[in-house]
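[1] Just to be clear, the model below is a prediction. Sequence and coordinates:
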Amino acid sequence: MSSEKTYSLAAPIRKTCDLFRLLAGHEVLGLAPGEIAKGIDVPPSWVSQNLPALATTGYVEQVAGTNRWRLGVQFVRIAVTVGTNLNRAKQQLDDLSARYSVPTDQVERYSR
């Protein structure tokens, strides 16, 4: 029997997460409200009500001069921060690995 506890995610939060996943990959042109509604299986009213509200947080934004939507600046900043931190951690591991590596000319001596 598993000791791992499972949690049920509230429907509005789940749909918002679905929205973020759907918008990922559409950073330039965004998606039209109808495409969003169909993509996350919500009524058009959900899109027209929630996207402008989410835009106030910076997590989504309307593409200038259109009725299309994409991930916003705040979301992208989070992604850039994660990427930067992962690259920094990788560099630290690479540096540590290099410190512990045996120089090539000494490998044969240690393998005897």
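    Ah, there it is.

[2] from here on, contacts and neighbour counts on C-alpha atoms
    Fine.

[3] Now the helix or strand hosting Gln91: buried residues?
    Element membership for Gln91, per DSSP states H and E: helix 73-100. Across helix 73-100, burial judged by 16 or more other Cα atoms under 10 Å covers Val76.

[4] Comparison target, given below:
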Amino acid sequence: MKSQYHCASQQRILKVLMCLFGHEIEGLTPGQVAKLADITAGNATRDLANLEEAGLIERLPGGDKVRISPSLGRKALAILHTLDRAKRQLDDITTRFTHPA
């Protein structure tokens, strides 16, 4: 059952963004993105322009290829840091409960 909040264009742009992961070095052309996301070239170009405007992707110098932006990479690293901090807290609590004072 589809939610009343489902929006095809928003789902498509998220699919485009997900296609870019794993191509951080060489990037992808809009045509490659279109093929991977199984969308039209026009939609790929439009979605990439919106992702670039949002700062989630960047254009590689000297070409038409795009890749995930460093700012998005930093956000992903923030998740890992949060998980690491939570693990240290859990390890501390576990140690306090399992080792007598």
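    Received, thanks. Predicted model, so just to flag it, every value in this text is computed and none were measured.

[5] how about the helix holding Gln91 of the first structure, aligned to which bit of the second structure?
    Mapping helix 73-100 of the first structure onto the second structure (TM-score structural alignment) gives residues 70-97.

[6] after superposition, how close is that stretch to the first structure?
    Average distance, stretch 70-97 of the second structure versus aligned residues of the first structure after superposition (mean Cα distance after the TM-score superposition for the first structure): 1.1 Å.

[7] one step back: give the next helix or strand downstream of the helix holding Gln91 of the first structure.
    Following helix 73-100 of the first structure in sequence, per DSSP H and E, is helix 104-110.

[8] buried stuff in that next one?
    Buried residues in helix 104-110 of the first structure (16+ other Cα under 10 Å): none.

[9] now that helix, how far from the centre of its chain.
    Mean C-alpha position of helix 104-110 of the first structure versus that of the full chain (Cα atoms, centre = their mean, to the nearest Å) differs by 44 Å.

[10] At the geometric centre of the first structure, which residue sits there?
    Geometric centre of the first structure, nearest residue: Ala79, 5.8 Å, by Cα atoms, centre = their mean.
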